[in-house]
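>>> Structural data only, the sequence is not supplied:
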């Protein structure tokens, strides 16, 4: 297999002043990408690292949820390099508390950075990628969003919302050469170090996640895929659906209860491509037409 390279490509990595973002930025630069290091406080230090290693980089201190600041960042990148090929939505914060004790401002802050930030940055580069006929966008989801985690209701909601955003952008971007994926990392970062078991910091170094990130933004990347990664281990997470049981248009709650064991015993069916495909399946199973 040929080496994955990013020569001539321009990548924006948000939250790249440390942790996962820094690791992604350094790895992209090492493989030829020109990198925009976006971070509120430590962007210049990472830019200096990239330049010291012979790479090209520029710093941005734009807040990812500030539409005007993100637009200015994108304009500056286009003025300097004339294209944007890759966006890694990595910026994030934690405001952990149990659901009952989470104040509204802690919910809003997390949603603002993780979800609104991913939306704003993705929308800012979308037309550029569409006009180029090429683009790669990577969301950063989390096992907390996929499976839940005590004390992280706000974070979990924001992270799973990024999967929903990925799903639709992958569909809308397909004919324009834009592929959109999500990475669910397990890594020691400033955000997570207090949550991880002692002695695992080196094993869960952010650099061990970056190979998955780089593959998901490469030319041969899949689309609409969730890759989980940590400690050099990689796995796929999927949203899947069983074939289903047709109980009839007049089905009662008791009918659903009676069929429950049969439903839970079913093997997973093929993944549902989009919302309309599920509707078509239901219509076909109910005898109202074809799902094709």
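Right, received. Where do you want to start? No experiment lies behind these values; they were computed from the predicted model shown.

>>> CA only for contacts and neighbour counts going forward, please
Noted.

>>> Do a quick rundown of the helices in the stretch 101-250 of the chain.
For the stretch 101-250 of the chain, the helices defined by DSSP state H, counting those that start in this stretch occupy 104-111, 117-132, 143-147, 153-173, 210-216.

>>> In a markdown table, list those helices along with distance to residue 12 and mean neighbour count.
Shown next, in a markdown table, are those (distance: least, C-alpha to C-alpha, whole Å; neighbours: other C-alpha atoms under 10 Å):
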| stretch | distance to residue 12 | mean neighbour count |
| --- | --- | --- |
| helix 104-111 | 21 | 17 |
| helix 117-132 | 9 | 20 |
| helix 143-147 | 24 | 17 |
| helix 153-173 | 17 | 21 |
| helix 210-216 | 13 | 22 |
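
>>> ok, structure two:
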């Protein structure tokens, strides 16, 4: 008996990296799987093919599982509706979606083109909207549905050169929160994961100095895609139906729950503020609650487990 027996799961970006591991582990846990992958490059600039998704399907079937391939783009709402219908036609339903599909178009913000901004927002944020909107009515009607969406510490904490990616991933976190709130009475759950794992996308990070080289090497050797997938699959289980609206991180064998923005300090003045009094008194009083500008590596300073 697996933790996903009887479940049907759609997994986007399922041909490589975290998506591939999610598909394999979901099938091993008893789920019937729709493996979606456009089959394109990390930058998303090519046409793609069904090959990567079909290879994962073949591997699942060889192990005795049930799966079907799909090579449509998550950026196309009608195509995503087709993925939902494919799950229903092939396997009789749909109970969860894991959505790690993504691309990168890194660059300093002052040099970023509209095309690179739009492409990343389209895949990550529009893609998350498409997979949730195309299925949420079904999930609400059957009062059973789980979303596992993907955010990033590039948004939650920050990372130089990834303004488009960070903006999209923070948007995904906000979307997930509202879906969880609105779906609570209908047993529709939504959580997000900020993954730390060696994938094709991480492999594109430029190594400019010894510190970044050591960081990339730690990711490559100690933080694997299958560790992220294990947690993603667990969130789709009925036994985790009480877990919703959360932001998690998976870093090797370490699972993190992140806080979400809440007031940490406030100041008030009974007769109101002026620019001068705010500069002299208000902002200095709030300064103890200010966040620094350190990137992810400056926050997660310890080695992964």
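Ah, there it is. What you see is a predicted model; the values in this text were computed from it and never measured.

>>> Please state their TM-score.
For this chain pair, the superposition-based TM-score is 0.85 by TM-score structural alignment, normalised by the length of the first structure; 265 aligned residues with a C-alpha RMSD of 1.9 Å.

>>> that older thread, quick one: closest of the helices of the stretch 101-250 of the first structure to residue 21 of the first structure.
helix 210-216 (8.8 Å; C-alpha to C-alpha).

>>> Report all helices and strands that that closest one contacts.
The contact analysis (3 or more C-alpha pairs under 8 Å, 6 or more residues apart in numbering; DSSP states H and E) places helix 210-216 of the first structure against helix 19-30, strand 135-140, strand 178-185.

>>> Which part of the second structure matches whichever helix or strand comes after the longest one?
What it means is helix 19-30 of the first structure. Note on helix 19-30 of the first structure: by DSSP states H and E, the next helix or strand toward the C-terminus is strand 34-38. The alignment of strand 34-38 of the first structure onto the second structure (TM-score structural alignment) spans residues 32-36.

>>> Kindly report the same for stretch 149-160 of the first structure.
Counting by TM-score structural alignment, stretch 149-160 of the first structure corresponds to 159-170 in the second structure.

>>> Tell me the spacing between residue 114 of the second structure and residue 120 of the second structure.
Look at residue 114 of the second structure and residue 120 of the second structure: by C-alpha to C-alpha, to the nearest Å, they are 10 Å apart.

>>> wait, residue 56 of the second structure
25 Å.

>>> For residue 95 of the second structure, which non-adjacent residue is spatially closest?
residue 145 (4.9 Å; C-alpha to C-alpha, 6 or more residues apart in numbering).

>>> Now do the same for that neighbour: its match in the first structure.
Match for residue 145 of the second structure (TM-score structural alignment): residue 135.

>>> Could you check how far its match is from residue 181 of the first structure?
11 Å.

>>> can you check residue 189 of the first structure too?
Relative to residue 181 of the first structure, and taking C-alpha to C-alpha, residue 189 of the first structure is found at 22 Å.

>>> again, but for residue 220 of the first structure
Residue 220 of the first structure sits 12 Å away from residue 181 of the first structure, going by C-alpha to C-alpha.

>>> And residue 34 of the first structure, by the same measure?
21 Å.

>>> These two: which has the busier surroundings?
residue 181 (28 against 25; other C-alpha atoms under 10 Å).

>>> what does that one align to in the second structure?
Structural alignment (TM-score structural alignment) places residue 181 of the first structure against residue 191 in the second structure.

>>> my guess is that match meets residue 149, correct?
Yes. With contact defined as C-alpha atoms under 8 Å, residue 191 of the second structure and residue 149 form a contacting pair (6.2 Å).

>>> Identify the contacts common to those two.
With contacts taken as C-alpha atoms under 8 Å, 6 or more residues apart in numbering, residue 191 of the second structure and residue 149 have residue 176 as neighbours in common.

>>> What range does stretch 106-126 of the first structure cover in the second structure?
Counting by TM-score structural alignment, stretch 106-126 of the first structure corresponds to 116-136 in the second structure.

>>> residues in contact with the matching stretch?
Residues outside stretch 116-136 of the second structure that contact it (C-alpha under 8 Å, 6+ apart): 44, 74-77, 80-81, 84, 97, 99, 101-106, 145, 147, 149, 164-165, 167-169, 171-172, 175, 188.

>>> what does stretch 265-274 of the second structure contact?
With C-alpha under 8 Å, 6+ apart as the criterion, stretch 265-274 of the second structure contacts 282, 285-286, 289.

>>> By neighbour count, which of these wins?
residue 282 (18 neighbours).

>>> so what's residue 61 of the first structure up against?
Residues counted as contacts of residue 61 of the first structure (C-alpha under 8 Å, 6+ apart) are 38-41, 43.

>>> from memory residue 183 of the second structure sits against residue 140, does it?
Yes. Assessed by C-alpha under 8 Å, residue 183 of the second structure is found in contact with residue 140 at 7.1 Å.

>>> Quick one: neighbours of residue 276 of the first structure, just the number.
So residue 276 of the first structure, with other C-alpha under 10 Å, has 11 neighbours.

>>> mind checking the SS state of it?
Using DSSP: H, G, I helix; E, B strand; the rest coil, the secondary structure recorded for residue 276 of the first structure is helix.

>>> ok, the most far-flung residue of the second structure relative to its centre to residue 285 of the second structure distance?
The C-alpha centroid of the second structure is most remote from residue 271, which lies 45.6 Å away (C-alpha atoms, centre = their mean). Distance of residue 271 of the second structure to residue 285 of the second structure, computed by C-alpha to C-alpha: 17 Å.

>>> I'm done for today, thanks for sticking with me.
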